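[1] Sequence and predicted model, in that order:
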Amino acid sequence: MNPSEPPGIVPIPEAARPKPPQAPVRWTLLILLWLAFFLNQADRQIFSVVLPLIRTELGLTDAELGLIASALVWTYGLLVPVAGFIGDRFSRRNIIGFCLLFWSGATLFTGLCSSVVQFVLLRGVGTGGGEAFYAPSANAMLGENYRHNRSFVLSIHQSAVYFGIILSGLIAGYIGERYGWRHAFYLFGGLGIVLAAVFFRLIPEDVPAAGPASRQESTTQIVATARAIIRKPTVILLTLGFGCMVFVNVGYLTWMPSFLVDKFGLSLTQAGFSALFYHHAGAFLGVLSGGKLADHFARVNPRNRLVIQALGLLLGAPFIYWISMSQSQAMTYAALFGFGIFRGWYDSNIVASLYEVVAPTIRSSAYGLMLACAFLIGASAPYLLGVLKPTLGLTIGLASLSGVYVVGGLLIGAGAIWFFEADKEHSL
């Protein structure tokens, strides 16, 4: 056993792993999971797109709207490590199907909300809690069923993030303007419920990756894994840097459509599309170029993956400032695109950098804990920006996010310079 591996965690024998299904089912699985991930991201984003309509109709304050957005991220951050642990012990097909059904139902009923408490419970706890159980099981299921072209398949699956965020802005804005904000939630929630039924119908139930563990065994494994992770300063610094990135990203996604409506007088459809399209178009190109750069320079020294991440945050910071301070739509969109390029550099190495310093047998657990910490750090961004909006305004609030990017870049850079060599794993 590798010395850095915690006791009590035994690799799953090859013979005990679920066998890949036949080709038609394999590609059906990818298509259905792509659609599920699309709705996962879309359901998370539509609130921000129709936020001005909700504020006008219900008379909610900016702080209350920010609290609603933060509640989803807090819930997600708390539950995602639990979801990763459960995903190794129960049928992943059932976990994905039921969580899709749960968060879609919560999204649909969000259209009936009329108070802050209802929004927090349905959108924050319901949608956020259901979505937390999707990614760990979905990525593991794809990895098991597409072993010979795993990277390609996971890249296709990841592309649903960009399409989900961009198209939800366009569709939700259009529906909100013409039929009311409630119908946007009805549409996306209803589609998810239908997709859950199709998923259960077409995808056969799989065998759990590991047998169920007793409560004492589970607790021992979790504690041992956490200890192995926190002993490495590089992992801690990567997690704090990830938290800075999530803080900026969640704050931007929540308030950017409203910012464009207020500053340039755009319609909801225009603002929802523009706030998301230019940034994520840049991010798509940034992911591709950042991944290529990191793979090239990592052959010389694996620490260069962290260097690319740090540069992504440091070079992206000025563009975040220009987004807020630009006086024309064209300059704002150019800044959004540049911000996206360097956000993509960072995104391309989130998992790869972590895997350089974490033993193979605890990578899923480490990533789950990293996600939890980062999302709990970043969850407060929508609420804080909402609190600052009436006094400082969104222009200053969004511009200040550039400083958070700088802090994140410096933290990851410190890990690369001072701790990486001692923390890196050799048995990869």
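    Looks like it arrived, so ask away. Here the structure is a predicted model, which is why all the values come from computation and not from measurement. Numbering: from 1, shown residues only.

[2] only C-alpha atoms for contact and neighbour calcs from this point on.
    Noted.

[3] by contact count, what packs against the strand or helix carrying Ala399?
    Per DSSP states H and E, Ala399 falls inside helix 393-414. On a contact count with 3 or more C-alpha pairs under 8 Å, 6 or more residues apart in numbering; DSSP states H and E, helix 393-414 meets helix 233-264, helix 304-325, helix 381-388.

[4] Now do the buried residues in the longest one.
    Think helix 233-264. 233-261 (16 or more other C-alpha atoms under 10 Å).

[5] How far does the helix or strand following it sit from its chain's centre?
    Proceeding N to C from helix 233-264, the next assigned helix or strand is helix 268-298, under DSSP H and E. Helix 268-298 sits 14 Å away from the centroid of its parent chain (C-alpha atoms, centre = their mean, to the nearest Å).

[6] the inter-axis angle of helix 268-298 versus helix 304-325?
    Here helix 268-298 points in a direction 150 degrees away from that of helix 304-325 (axes from the mean of the first three to the mean of the last three C-alpha atoms, to 10 degrees).

[7] which secondary structure elements does helix 268-298 contact?
    helix 23-49, helix 150-179, helix 233-264, helix 304-325, helix 329-347.

[8] Show me what counts as buried in it.
    268-291, 293-295, 298.

[9] same question, stretch 143-153
    143-146, 153.

[10] is it possible to export those residues to JSON lines including secondary structure?
    Shown next, in JSON lines, are the buried residues of stretch 143-153 (DSSP: H, G, I helix; E, B strand; the rest coil):
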{"residue": "Gly143", "secondary structure": "helix"}
{"residue": "Glu144", "secondary structure": "helix"}
{"residue": "Asn145", "secondary structure": "helix"}
{"residue": "Tyr146", "secondary structure": "coil"}
{"residue": "Val153", "secondary structure": "helix"}
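
[11] okay, now the one to match up with it:
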Amino acid sequence: MTTTATTTAPTRRRFGVLAADFMILGLNYADRAAFGIAGPLIIAEFGFSNAAFGWLASIFALAYSPFGFIGGWLADRFGPRNVMGWAVIAWSAFTALTAAGVGFVSLLIIRFLFGAGEGPQATVTAKLMHNWFPKRELGTALGIANAATPLGGAIATPVVVGIMHATEGNWRIPFLVFGALGVLAAVGWFAVVRDSPEEHPKVNTAELQAIRGGQTDASVEEQADAPGFWRCVGKPAVWATAIAYFGYAWILWTFVSWFPNYLVQERGIDLDELAISGAIPWVGGCIGLIVGGVATDWLVRRVGDSAAPRRWMVIVCLTATALLFALVSTLTSTFAAVLVMTVVVFLLYLTGAQYWIIVGEAVPASRYGAVSGAVQMFATSASIFAPLVTGYLADSAWGWGGVFVVAGAITIIGPVLLLFAGRR
């Protein structure tokens, strides 16, 4: 590492790393949201039922979920920089290939491979932020980084709709555009990011001390004495957090995969209205992630406890999210439905950065990538089942009302368990 001995003010390279991660996560969700936004046109072109489209939405997650674990494990071994950079290239290639889909089977294969490419992003982000930020800033850093995900959805909605309008309803062009942007983003990522501040040539001693808090990395002996992987996963704080995160993912993926279709099918809005109505809840989510990270960091400093404020943020906000989500279909106006959904996504994303930090408090750093990957793999299995179950429920006698009630019931289990089992 190169340092400047005469410079006393700390450099701020960690914020450049945060900015690069923010850009990558925004693109990640823009690519992901594009399929749901284009969904009404894809369904119309191929004559898919809601159940068939649900399979296309779920097959993405069948690969996404295990590759969350694989990505965390790889980040422990090879570093987050390489894992994320190559993941961006992979998912961008399959984003572009979505335009080559000619029917159910081809789209099924492309979506599966796309999910594998996108899988590592969350666990790699968590690992990278833990490497680069001190604990007192970690909630804020993770909140800002993950705020890019709903922002990506918010930006993607009008952009995808606008491109489809400009190309007379050609849903394939947005996927080609986003795929090309991904390759450019990967080049920027490799230029800016390093695995840790110790490896960055422009991080000075003052910034390194600010990040590490005057402490050195754990010794070889301490890492050797760290609990094994299964013992870490078996800790109540870890598995209770995983179940709560599963509920979070169920509502998120129901929203990502189906909310545009719900607005078109059930509320009767057109493509122009979708550009606005579909984007507004994402803005609420972006604000929620930033506020959640800043607020919990403030509470941690205030009460001197790094775990309790984050745990209670999940318990309170996820409970409120479940209850409000269950009520969406009972609202009589589209405006009210979009407004309540915006509140739902805001509350949901208030908890978004907390799961990773709760797990990080419970396990040693040398196990963090693999354990957080296991938590993500379990939690994001909801992204396999939620879009699929939603499609079948929407086609059944339960209808869209059943979709929202079932999602709320599943989600409320997590905060109840975390209330009791999540205490350290």
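    Nice, thanks for sending it over. A quick note: this is a predicted structure, and the numbers were derived from the prediction, not measured.

[12] Overlay them and tell me the TM-score.
    Here the TM-score for the pair of chains, by TM-score structural alignment, normalised by the length of the second structure, is 0.80; 388 aligned residues with a C-alpha RMSD of 3.3 Å.

[13] about what we covered before: what does the helix holding Ala399 of the first structure correspond to over in the second structure?
    Taking TM-score structural alignment as the measure, the second structure aligns residues 399-420 with helix 393-414 of the first structure.

[14] which parts of the matching stretch are buried?
    Under the neighbour-count criterion of 16+ other C-alpha under 10 Å, stretch 399-420 of the second structure has 399-408, 410-418 buried.

[15] Same list (the helices and strands packed on helix 393-414 of the first structure) but as a markdown table, adding distance to Phe199 of the first structure.
    Below are these laid out as a markdown table (distance: least, C-alpha to C-alpha, whole Å):
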| stretch | distance to Phe199 of the first structure |
| --- | --- |
| helix 233-264 | 29 |
| helix 304-325 | 36 |
| helix 381-388 | 33 |
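
[16] So what does Thr239 of the first structure match up with in the second structure?
    Looks like Thr239 of the first structure aligns to Ala242 there (TM-score structural alignment).

[17] is it true that its match touches Gln376?
    Yes - contact between Ala242 of the second structure and Gln376 holds when scored by C-alpha atoms under 8 Å: they sit 7.3 Å apart.

[18] Distance check, the nearest residue to Ala275 of the second structure once chain neighbours are set aside against Val328 of the second structure.
    Using C-alpha to C-alpha, 6 or more residues apart in numbering and skipping the chain neighbours, the partner closest in space to Ala275 of the second structure is Pro158 (4.5 Å). Going from Pro158 of the second structure to Val328 of the second structure by C-alpha to C-alpha, to the nearest Å gives 23 Å.

[19] Likewise for Trp55 of the second structure?
    From Trp55 of the second structure to Val328 of the second structure the distance is 24 Å (C-alpha to C-alpha).

[20] Translate the residue nearest to Ala275 of the second structure into the numbering of the first structure.
    Counting by TM-score structural alignment, the partner of Pro158 of the second structure is Leu170.

[21] and what of Leu347 of the second structure?
    By TM-score structural alignment, Leu347 of the second structure lines up with Phe342.

[22] Can you get me a residue count around its match?
    Each residue near Phe342 of the first structure was counted by other C-alpha atoms under 10 Å, and the total is 30.

[23] just so I know, which of the helices and strands packed on helix 393-414 of the first structure lies nearest Val358 of the first structure?
    Judged by C-alpha to C-alpha, the one of these that comes nearest to Val358 of the first structure is helix 233-264, at 8.0 Å.

[24] tell me the angle of the closest one relative to helix 304-325?
    Going by the same axes, to 10 degrees, helix 233-264 of the first structure makes 20 degrees with helix 304-325.

[25] Mean distance between helix 233-264 of the first structure and the second structure after superposition?
    Here helix 233-264 of the first structure, set against the second structure after superposition, deviates by a mean of 1.4 Å using mean C-alpha distance after the TM-score superposition for the first structure.

[26] swap in stretch 394-405 of the first structure?
    Counting by mean C-alpha distance after the TM-score superposition for the first structure, stretch 394-405 of the first structure comes out at 2.2 Å.

[27] quick one: that stretch to chain centroid distance?
    20 Å.

[28] Now do that stretch: everything it contacts.
    Residues outside stretch 394-405 of the first structure that contact it (C-alpha atoms under 8 Å, 6 or more residues apart in numbering) are 244-245, 247-248, 251-252, 255, 259, 313-314, 316-325, 385, 388-389.

[29] Out of the helices and strands packed on helix 268-298 of the first structure, which is closest to Leu112 of the first structure?
    Per C-alpha to C-alpha, nearest to Leu112 of the first structure of these: helix 23-49, 13.2 Å.

[30] which parts of the following helix or strand past the closest one are buried?
    Later in the chain than helix 23-49 of the first structure, the nearest helix or strand by DSSP H and E is helix 51-58. Neighbour-count burial for helix 51-58 of the first structure, counted by 16+ other C-alpha under 10 Å, picks out 51-54.

[31] Give me the helices and strands touching helix 51-58 of the first structure, please.
    Counting by 3+ C-alpha pairs under 8 Å, 6+ apart, helix 51-58 of the first structure packs on helix 62-87.

[32] Identify the residue nearest the match of Leu347 of the second structure in space, chain neighbours excluded?
    Per C-alpha to C-alpha, 6+ apart, closest to Phe342 of the first structure is Gly312, 4.5 Å.

[33] From Gly408 of the first structure, how far out is that neighbour?
    10 Å.

[34] again with Ala379 of the first structure
    Distance, Ala379 of the first structure to Gly408 of the first structure, using C-alpha to C-alpha: 16 Å.

[35] what do you get for Gly59 of the first structure?
    36 Å.

[36] about what we covered before: measure how buried the residue nearest to Ala275 of the second structure is and give me the count.
    With neighbours defined by other C-alpha under 10 Å, the count for Pro158 of the second structure comes to 21.
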